[in-house]
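Trainee: Got a predicted structure plus its sequence, pasted below:
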Amino acid sequence: MDITLNGESRTLPGPCTVAELLAQEHIAGHRVAVEVNGEVVTEAQCASRALAPGDEVEVIHALGGP
């Protein structure tokens, strides 16, 4: 299945959720914000939000501040 992740084409081996994608990218457990096709996916939704061919996923790392 082909998706776009942060502007780069990616081929996934099969059906995948947002949580599984984050695990594959070694960013599960990090503080990130995720959008799929311009819609925010909350942390609670990641395990159940399935990705579809052609989805555009943006993952933004949260930065700490003072």
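Mentor: Now that the structure is in, tell me what you want to look at.
Trainee: going forward, measure contacts and count neighbours with C-alpha atoms only.
Mentor: Will do.
Trainee: The one residue sitting closest to the centre of the chain - nearest residue in space that isn't next to it in sequence?
Mentor: The centre of the chain sits closest to Val18, judged by Cα atoms, centre = their mean, with a distance of 4.6 Å. Of all residues not flanking Val18 in the chain, Cys46 sits nearest, at 5.0 Å (Cα to Cα, 6 or more residues apart in numbering).
Trainee: The structure to be compared is supplied as follows:
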Amino acid sequence: MRLIINGKTIERPGPCSLEALLRELKLMADRVATVVNDDVVPSKLRAAHQVQEGDRIEILTFAGGG
């Protein structure tokens, strides 16, 4: 399956949930915001949201500072 994540094309085997994809990428789900095909996917819906071939996924991380 081909996905575009933050502008980079990746290949991965078969479908999965957005939550599983974040785990696979070793990202802390509680510290990112996710957008799939220009639609925000709230954290509480990531387990149910299945990524599809060709999805454009943006994963935004938060940085603290002052």
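Mentor: Sure thing, it's come through. Quantities reported herein were computed from a predicted structural model and do not represent experimental measurements.
Trainee: What would you report as the TM-score here?
Mentor: Laid over one another, the chains give 0.91 as their TM-score (TM-score structural alignment, normalised by the length of the first structure), with 66 aligned residues with a Cα RMSD of 1.2 Å.
Trainee: on that earlier part again, check whether the residue nearest to the centre of the first structure really touches Glu56, as I assumed.
Mentor: No - taking contacts as Cα atoms under 8 Å, Val18 of the first structure lies outside contact range of Glu56: 11.5 Å.
Trainee: how about Asp17 of the second structure, what's its partner in the first structure?
Mentor: Careful, residue 17 of the second structure is Ser and not Asp. Matched across to the first structure, Ser17 of the second structure falls on Thr17, judged by TM-score structural alignment.
Trainee: wait, doesn't that match sit right on Ala50?
Mentor: Yes - under the criterion of Cα under 8 Å, Thr17 of the first structure is in contact with Ala50, at a separation of 4.1 Å.
Trainee: which stretches of the second structure form helices?
Mentor: Counting by DSSP state H, the second structure has helices at residues 18-24.
Trainee: residues in contact with the residue lying closest to Gly14 of the first structure once chain neighbours are set aside?
Mentor: In space, and not counting its chain neighbours, Gly14 of the first structure is closest to Met1: 5.8 Å by Cα to Cα, 6+ apart. Met1 of the first structure makes contacts with Thr11, Leu12, Pro13, Gly14, Pro15, Ala52, Pro53, as judged by Cα atoms under 8 Å, 6 or more residues apart in numbering.
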